[in-house]
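Q: quick one: sequence and predicted model below, then my questions.
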Amino acid sequence: MSATMAARPTLAVFVSSHGFGHASRSCAVLEQLCDLEPRVQIELFTRIPEWFFASLGQHLHFHELDCDLGLVQTDAFEVDFRATLSRLSDRLPFRPDLIQNLAQRVSALGCHAVLCDIAPLGLAVAEAARLPSVLVENFTWDWIYNGLAQQAPALKDYAKLLQPHFMGADIHIQTEPVCLPVRGTHRLGPIARTFRSSVSKTRDTLSIASTDPLVFISMGGTRVGFLFLDQLKTRFPEIRFAVSGASEVTETDRNLTLLPVRCPLHHPDLVRAADLVIGKAGYSTIAEVHAAGTPFGCFIRADYPEMGPLVEFIEREIPGKMLAPEQFADGTWLDELPELLAMQSVSRPSVSAAAECAALVRTSFLSRG
């Protein structure tokens, strides 16, 4: 091990800003890595807001960078294929000057390895900088693009451009629910951020009694319209609802607690404090309800490639019920609320896949000095 690395091991991290799921998983791993290696410096490249990673404290050096497009969406459920193809044509193949500039940057920062949560740009940068790379994923964009090629055939061309980057990672970690198992990878369970507050403390903060039924509604950081809020007040006055992203500030309106996306309450704690979670079937919410054992009413996009493996995992591991996206906008999912609330929570052993992943990352990049 070099003297420089012994002084302060440094990790470059490139995180997709397509939703909060990749950021949540990366943050969970990095929190554990900071516990395992208190000297670590994290050079984070992403367009996810810096506040999302505040738990990393002094370990974090933030670089705002649009490092991954993924897909352009018009809302939480719909893909804008024309806009996606237009923006991909501006990005791919990666510009050599962009790759070289970023490679020089991570080298100048003293990075010893590059971790990527499905951002292929980071993998290209690692190769150019001759640094070991770690890929963490439950799907990769080449797989998604191939799965959507029937709607937009040109996506196949971009899948071919990206596949070598994903296949070239030195360390490949797959986390459940895995969409396409790959031989020779490290296979781990769902990765969620750790809980910070007890159920009673979280409910006390919300001024919700332990005996009151609580439904937590979250679309995973996506800004959407909640057109059914009035129905929650008139049809279910005996039920408390906490709604993430429904307000710019925390406010109470009868039986509703409206929360901002940047909420002082930790999202996993809200998941655990609830009797039922309602939301989009996205990675981070699935990982959190799995860890908490909270029943999940989830909206699924039937035509999206990731949905099949996600639904299979939910049906096997989580007390849940699938809901159609159109039921969200018009509020017809509320007709099923009594049935959803009747589902029972489950308890499971506390196993930290995030800690396992952090240990793999630590061993991988510290052993290469």
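A: Yep, it's here.

Q: rest of the way, CA atoms for contacts and neighbours
A: Will do.

Q: so is Ala355 in a helix, a strand, or just coil?
A: Three-state call for Ala355 (DSSP: H, G, I helix; E, B strand; the rest coil): helix.

Q: now for it, how many residues are close by?
A: 19 (other Cα atoms under 10 Å).

Q: where along the protein do the strands fall?
A: For the chain, applying DSSP state E gives strands covering 10-15, 41-46, 60-64, 113-117, 133-137, 171-175, 186-188, 214-218, 240-244, 251-253, 256-259, 276-280, 296-299, 320-323.

Q: reformat those strands as CSV; add distance to Gln32 and mean neighbour count.
A: Rendered in CSV, the data for the strands of the chain read as follows (distance: least, Cα to Cα, whole Å; neighbours: other Cα atoms under 10 Å):
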stretch, distance to Gln32, mean neighbour count
strand 10-15, 14, 27
strand 41-46, 12, 21
strand 60-64, 13, 15
strand 113-117, 14, 27
strand 133-137, 15, 26
strand 171-175, 16, 21
strand 186-188, 15, 17
strand 214-218, 25, 24
strand 240-244, 26, 24
strand 251-253, 33, 13
strand 256-259, 27, 21
strand 276-280, 26, 26
strand 296-299, 26, 26
strand 320-323, 29, 19
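
Q: closest one to Thr4 among those?
A: Thr4 lies closest to strand 10-15 among these, at 9.6 Å (Cα to Cα).

Q: can you check what angle separates the closest one from strand 60-64?
A: Relative orientation of strand 10-15 and strand 60-64, computed by axes from the mean of the first three to the mean of the last three Cα atoms, to 10 degrees: 40 degrees.

Q: before we go on, here's another structure to hold up against the first:
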Amino acid sequence: MLTAMDYPSLLVSAPLNIAFYVTGHGFGHATRAHVTIRRLLSLGHHVTITSSVPSFIFRDLLSRHSNTCELREVGTLDPGVVQRDAVTVDVEVTMERLSAFLDGMDTVARKEVEWLKSQSFDVVCLDAPFLPARVAKEANVPSILITNFTFDAIFAAIAETPSDHALVARCAALYAHADYLIRLPGHIPIPSFPTLSPQYTLDVPLIVRMAQQPRAVVRAALGVPLDAKCVLITFGGFELGNAGDGHAIEDVLPPGWCGLVGGQTDDKGVLGDRLRRIRTEKHHMPDLIHAADVVVGKCGYGTCSEVVAHGVPLVYVPRSGFAEEVGLVDNLMTVHGYAVQMPQGDFYAGRWQDYILRAEALKGTKTPQPIANDGEIAAANFVVSVGARRRHAASVGAE
């Protein structure tokens, strides 16, 4: 039997029409989708992105490929995990929102099926909302999950009651409609693909954004001396306030270090002589990571892949109820990167200095295993192969 990979892109006589659904829960999904979409566009295919993420993430693609790339901004097509703060899940509210979404999803699904059919798509990519898997199946379009986890596994890890587990089962049933899986590094078990068959699954290297400017250029633009030690703090959902015990806010930094606090605003940018805010929307995040000596942030795919790809140590705080973190730490950071865990108590108290110094020291004591950072090439070829197979079958059926 032929597999999807037996249909290379060379067999496509005309550009494919690809729908790419991207969850709005976490920028890491959108940034890695951006890399794969860029590759698909470079091969000459048409991509329609459906997502609720801020449009600036895809702005360059929409500008450079104005005739072949579209952004379809929609409301939430999937409920995510609700957080009480930067590192803690609100289980009750998360499950309430999941229940409400599942109970009302049929109307949304019907509209999406109509849209898919009206656009004559060849293949649907999912990173990684679950309802579009059912939608694609009903529209008779093959679907491909491109991810390191699925949200049913995330919900299952925090489910507490029988009704919670029933919601997880409904979520899993939607993912089961997906036809193929492209699995990314740092993965955890994906319930809808309990076994990996070469016919339906593909493991790829890192799909990751890379720095666009040299370290020296970025530092000069930020006013950071080239010889200074600098930590980049990327902790969405956490407002860096007093560092605890009555110390100044910049005392989170080791002596002599400077720090940049990334966020969606640069209001009140100066936090001290050695610490200031920057508006990350104005910068290419991999440039900032590449310019830093240490990153302090959440252990999500976007951050982990980018620090690994640029060889920058990460100080991360364990997050309660985030099952994907285990895969990222055990299967990516521990093997291919530099990582130091900071307990939540020290994080909130502002006792960061020791962890930052330990992370920096890892570069002199550890040699990570290399990992390729061109996973988008294999991923795009697989997507094109699936689309070509579907188009071939459709053309045969029409004869």
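A: Everything's here; your move. Just so you know, these numbers come straight off a predicted model, no measurement behind them.

Q: can you calculate the TM-score here?
A: The TM-score (TM-score structural alignment, normalised by the length of structure 1) is 0.89; 360 aligned residues with a Cα RMSD of 2.5 Å.

Q: so can I have TSV of the strands of structure 1 showing distance to Val106 of structure 1?
A: Below are the strands of structure 1 laid out as TSV (distance: least, Cα to Cα, whole Å):
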stretch	distance to Val106 of structure 1
strand 10-15	7
strand 41-46	8
strand 60-64	11
strand 113-117	9
strand 133-137	12
strand 171-175	18
strand 186-188	26
strand 214-218	35
strand 240-244	36
strand 251-253	42
strand 256-259	37
strand 276-280	35
strand 296-299	39
strand 320-323	43
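
Q: what residues are up against the equivalent of Tyr180 of structure 2 over in structure 1?
A: Using TM-score structural alignment as the criterion, Tyr180 of structure 2 maps onto Ile171 of structure 1. By Cα atoms under 8 Å, 6 or more residues apart in numbering, the residues touching Ile171 of structure 1 are Pro132, Ser133, Val134, Leu135, Thr185, Ser364.

Q: the last one corresponds to which position in structure 2?
A: Put plainly, it is Ser364 of structure 1. In structure 2, the residue paired with Ser364 of structure 1 is Val386, using TM-score structural alignment.

Q: now for its match, how many residues are close by?
A: By the criterion of other Cα under 10 Å, Val386 of structure 2 has 28 neighbours.

Q: for Ala394 of structure 2, same thing?
A: Using other Cα under 10 Å, Ala394 of structure 2 has 12 other residues around it.

Q: from Pro286 of structure 2, how far out is it?
A: 41 Å (Cα to Cα, to the nearest Å).

Q: ok, for the aligned residue in structure 1 for Val312 of structure 2, nearest residue in space, not its chain neighbours?
A: Residue pairing (TM-score structural alignment): Val312 of structure 2 is matched to Thr294 of structure 1. Excluding the flanking residues, the one nearest Thr294 of structure 1 by Cα to Cα, 6 or more residues apart in numbering is Ser345, at 4.9 Å.

Q: tell me the contacts of the one you found?
A: Contacts of Ser345 of structure 1 (Cα under 8 Å, 6+ apart): Asp275, Gly293, Thr294, Pro295, Pro319.

Q: neighbour count for the residues you listed - can I get that in a markdown table?
A: Converted to a markdown table, these look like this (neighbours: other Cα atoms under 10 Å):
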| residue | neighbour count |
| --- | --- |
| Asp275 | 22 |
| Gly293 | 21 |
| Thr294 | 24 |
| Pro295 | 27 |
| Pro319 | 20 |
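
Q: one step back: how close does the match of Tyr180 of structure 2 get to Thr222 of structure 1?
A: 31 Å.

Q: wait, isn't the match of Ser364 of structure 1 in contact with Asn17?
A: No. Counting by Cα atoms under 8 Å, Val386 of structure 2 stays clear of Asn17, with 11.8 Å between them.

Q: show me the common contact partners of the two, please.
A: Counting by Cα under 8 Å, 6+ apart, the residues touching both Val386 of structure 2 and Asn17 are Val123.

Q: endpoints of stretch 185-203 of structure 2, how far apart?
A: 8 Å.

Q: the residue nearest to Asn148 of structure 2 when sequence neighbours are not counted: neighbour count?
A: Among residues not flanking Asn148 of structure 2 along the chain, His187 sits closest, at 4.1 Å (Cα to Cα, 6+ apart). His187 of structure 2: 22 surrounding residues under other Cα under 10 Å.

Q: show me what contacts His187 of structure 2?
A: Thr147, Asn148, Phe149, Glu324, Gly327, Leu328, Asn331.

Q: and the contacts of Ser345 of structure 1, which two are the farthest apart?
A: By the measure Cα to Cα, Asp275 and Pro319 form the most distant pair in the contacts of Ser345 of structure 1, at 11.4 Å.

Q: mutual contacts of the two, please.
A: Thr294, Pro295, Ser345.

Q: ok, now which ones touch the first one?
A: The reference is to Thr294 of structure 1. Val271, Arg272, Ala274, Asp275, Leu276, Val277, Ile318, Pro319, Gln344, Ser345, Val346.

Q: how many neighbours does the counterpart of Leu340 of structure 1 in structure 2 have?
A: Matched by TM-score structural alignment, Leu340 of structure 1 corresponds to Ala359 in structure 2. By other Cα under 10 Å, 22 other residues sit near Ala359 of structure 2.

Q: right, I'll leave it there.
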